[in-house]
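J.: Output the structure for:
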Amino acid sequence: MNIGVIGAGVMGMGVAQSLAQSGHEVTLIDIAEEILNSAKKKIHNNVRFHALFNKDFNKTADEVLSLITTTTNYSELSDADFIIENVPEDWDIKKSVYEKIIKISKGDCIFLVNTSCISITKIASLTDRPDRVFGVHFMNPVPVKKTVEGIKGYHTSDVTIRHTNDLLASMGKEIIVVNDYPGFVSNRISHLLMNEAAYVVQDQVADPAQVDDIFVKCYGHTMGPLATADLIGLDTVVNSLDILYDSYQDSKFRVCPLLRKMVDAGLHGRKSGQGFFEYETEEMFIK
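T.: Purely as a prediction, here's the structure:
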């Protein structure tokens, strides 16, 4: 089985790594060789890091990378059975990607949309095969998360869901299938939490560490809302909230001014080295 992965950012790298660790051949595509070379180095480091905390994992970083081909050429996806799209939450960017892949992909290829908030039905309208478009919202860090959120568009077929379920099962993941409305379940709820946490910091009710300590130590969450926002990327959180606001026209999704200010200042979280917290590395795994 040949699987194409579009986008070599944090999510795309994680998806490609998780697929390769499961023995799948992957074609990873992005707009520049520099991005792809950086992605390969990070995947190499992340596989080694993953092995330290997973004693049953018996593949080397080189073995995993041998299954990942990188390219900037979309024509390399012409034989893909699945294409998993992970580009930023920007409608114009997504539209341009689907305009390309619909021309070169084979007719029975399934498009899996790894989006945070954009409607799967809306994305499917860009294609000539809406029945073969399915939302698969991987969680970060992808290689260690065992469950994904699946989003059934208006036209998504049961056959497409079944084939996708088989793929995910081969990766050691299960899927929870929900219906299609912007933000779905996970981000429609979680982004409200992260946004309100930012308001709490902006209003000087508490500092970021105190906010997250309450959720970790009092509620038993693995990670607080602000560390989660840093992991996702504050720029991605802001883009997603803007999509939710535009989609529902509901003021509850209005972006906290502090969040937007931080993004404007280049404080994007883990990937930039600083967000609500400071980070020494860009490692995507959490001990």
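J.: CA only for contacts and neighbour counts going forward, please
T.: Will do.
J.: quick one: the residue nearest to residue 145 when sequence neighbours are not counted and residue 184, what's the gap?
T.: Nearest non-adjacent residue to residue 145, counting by Cα to Cα, 6 or more residues apart in numbering: residue 139, 6.4 Å away. Applying Cα to Cα, to the nearest Å, the value for residue 139 to residue 184 is 13 Å.
J.: Specify which residue of these two has the higher count of neighbours.
T.: Remark: of residue 139 and residue 184, residue 184 carries more neighbours, 23 against 20, as counted by other Cα atoms under 10 Å.
J.: what about the closest residue to that one other than its chain neighbours, which helix or strand?
T.: Residue nearest to residue 184 in three dimensions, not counting chain neighbours: residue 117, with 6.8 Å by Cα to Cα, 6+ apart. Using DSSP states H and E, residue 117 sits in no helix or strand.
J.: could you pull out the strands for the stretch 101-250 of the chain?
T.: Per DSSP state E, counting those that start in this stretch, the stretch 101-250 of the chain carries strands over the ranges 110-113, 133-137, 147-152, 174-179.
J.: now the other sequence, so there's something to compare against:
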Amino acid sequence: MIESIGIVGAGTMGNGIAQVCAAAGLPVVMTDISDAALTRGMSVVSNSLERLVNKQKMTDADRQAALARITTSTDTAKFSTCDLVIEAATENEDLKVKILKDLCAKLQPRALLATNTSSISITKLAAATDRPDRFIGLHFFNPVPLMALLELIRGLQTSDDTHAKAEAFSKRIGKVSITAKNSPGFAVNRILCPMINEAIFALQEGIATAEDLDAGMKLGCNHPIGPLALADMIGLDTMLSVMEVFYEGFNDPKYRPAPLLKEMVAAGHLGRKTGQGFYSYGK
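T.: Modelled structure (predicted):
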């Protein structure tokens, strides 16, 4: 049984995971490299829970109880009693490998270890640990408190017991899980990112304007947001990185990144985070 959670990283994904775990009644230890980062992360959690109270989706007593279940620290040794530790650091393979190697000596032998990566090989990350059979991908979607899906990714050595415990954990925190095997992009991004890339090709070729392409997918396919607006939200640098992983991983030209995507990234037009992508967002 998973009854206590450790989370590496207090950024957007880390604090979102901490919130849903704490709201589900699980004690959480959230770490980051600085107290300032932890303070920012807890502020986001507090504000998010406050909005739920204002919408009458949570009582104030439950909000306070959830916040009380989250402990923060800059010391990963605090994970020593956790049943499951989730690495939710920046999407950088070398950094993740370093974090995972460092974590192993600080965890109890039976603890499960997971990564929130959206593109890096689970099998490869598992090999950096002392427990590849107890290692799994837990791909949460942003914003974590609102998105219902949790994608479970099995590495080559992930055991059936680890997978079963991950499924039970998903239910415990109110998520619906799907399972994918270890392959570039797993299941969701394998479909989503090439679709976005194709929309960029269509824009590049002058098939339609960005506004019309997005309106077509929203109104014709019932998507809540158009692919180009979604690319701006994800970050065009992230999109390019994922497509390069696909292109390299499959050696198939159908996954080649659109030249316009490369141009946008080279220009520093990365989407919402820079104020300019396929749309303008001001400062």
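J.: overall similarity of the pair, as a TM-score.
T.: Here the TM-score for the pair of chains, by TM-score structural alignment, normalised by the length of structure 2, is 0.88; 280 aligned residues with a Cα RMSD of 2.3 Å.
J.: Counterpart of the residue nearest to residue 145 of structure 1 over in structure 2?
T.: Using TM-score structural alignment as the criterion, residue 139 of structure 1 maps onto residue 141 of structure 2.
J.: Surely that match touches residue 147?
T.: Yes: look at residue 141 of structure 2 against residue 147 with Cα atoms under 8 Å: they come within range, at 6.0 Å.
J.: On the three-state scheme, residue 70 of structure 1 is what?
T.: strand (DSSP: H, G, I helix; E, B strand; the rest coil).
J.: quick one: contacts for residue 211 of structure 1?
T.: The contact partners of residue 211 of structure 1, by Cα atoms under 8 Å, 6 or more residues apart in numbering, come to 197, 200-201, 224-226.
J.: what's the spacing between the residue nearest to residue 145 of structure 1 and residue 57 of structure 1?
T.: Residue 139 of structure 1 sits 20 Å away from residue 57 of structure 1, going by Cα to Cα.
J.: now do residue 247 of structure 1
T.: Distance from residue 247 of structure 1 to residue 57 of structure 1, by Cα to Cα: 42 Å.
J.: Tell me which of the two has more neighbours.
T.: residue 247 (16 against 12).
J.: Aligned counterpart of that one in structure 2, please.
T.: Matched to structure 2 by TM-score structural alignment, residue 247 of structure 1 sits across from residue 249.
J.: what's the neighbour count on the nearest residue to that match once chain neighbours are set aside?
T.: If the residues on either side of it in the chain are set aside, residue 249 of structure 2 comes closest to residue 184, at 6.4 Å by Cα to Cα, 6+ apart. For residue 184 of structure 2, the neighbour count with other Cα under 10 Å is 21.
J.: Residue 234 of structure 1 too?
T.: Around residue 234 of structure 1 there are 27 other residues, counting by other Cα under 10 Å.
J.: Please pull up the equivalent of it in structure 2.
T.: Residue 234 of structure 1 maps onto residue 236 in structure 2, by TM-score structural alignment.
J.: Provide a list of residues in contact with its match.
T.: Contacts for residue 236 of structure 2 (Cα under 8 Å, 6+ apart) come out as 261, 264-265, 269-271, 277.
J.: Which ones among those residues lie within helices?
T.: Counted as lying in helices by DSSP state H, out of the contacts of residue 236 of structure 2, are 261, 264-265.
J.: Let's have these in TSV, adding neighbour count.
T.: As requested, those are arranged in TSV below (neighbours: other Cα atoms under 10 Å):
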residue	neighbour count
261	23
264	18
265	18
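J.: Nearest to residue 42 of structure 2 among the residues you listed?
T.: residue 265 (31.5 Å; Cα to Cα).
J.: quick one: contacts for the closest one?
T.: Here residue 265 of structure 2 is in contact with 236-237, 240 (Cα under 8 Å, 6+ apart).
J.: Much appreciated, bye for now.
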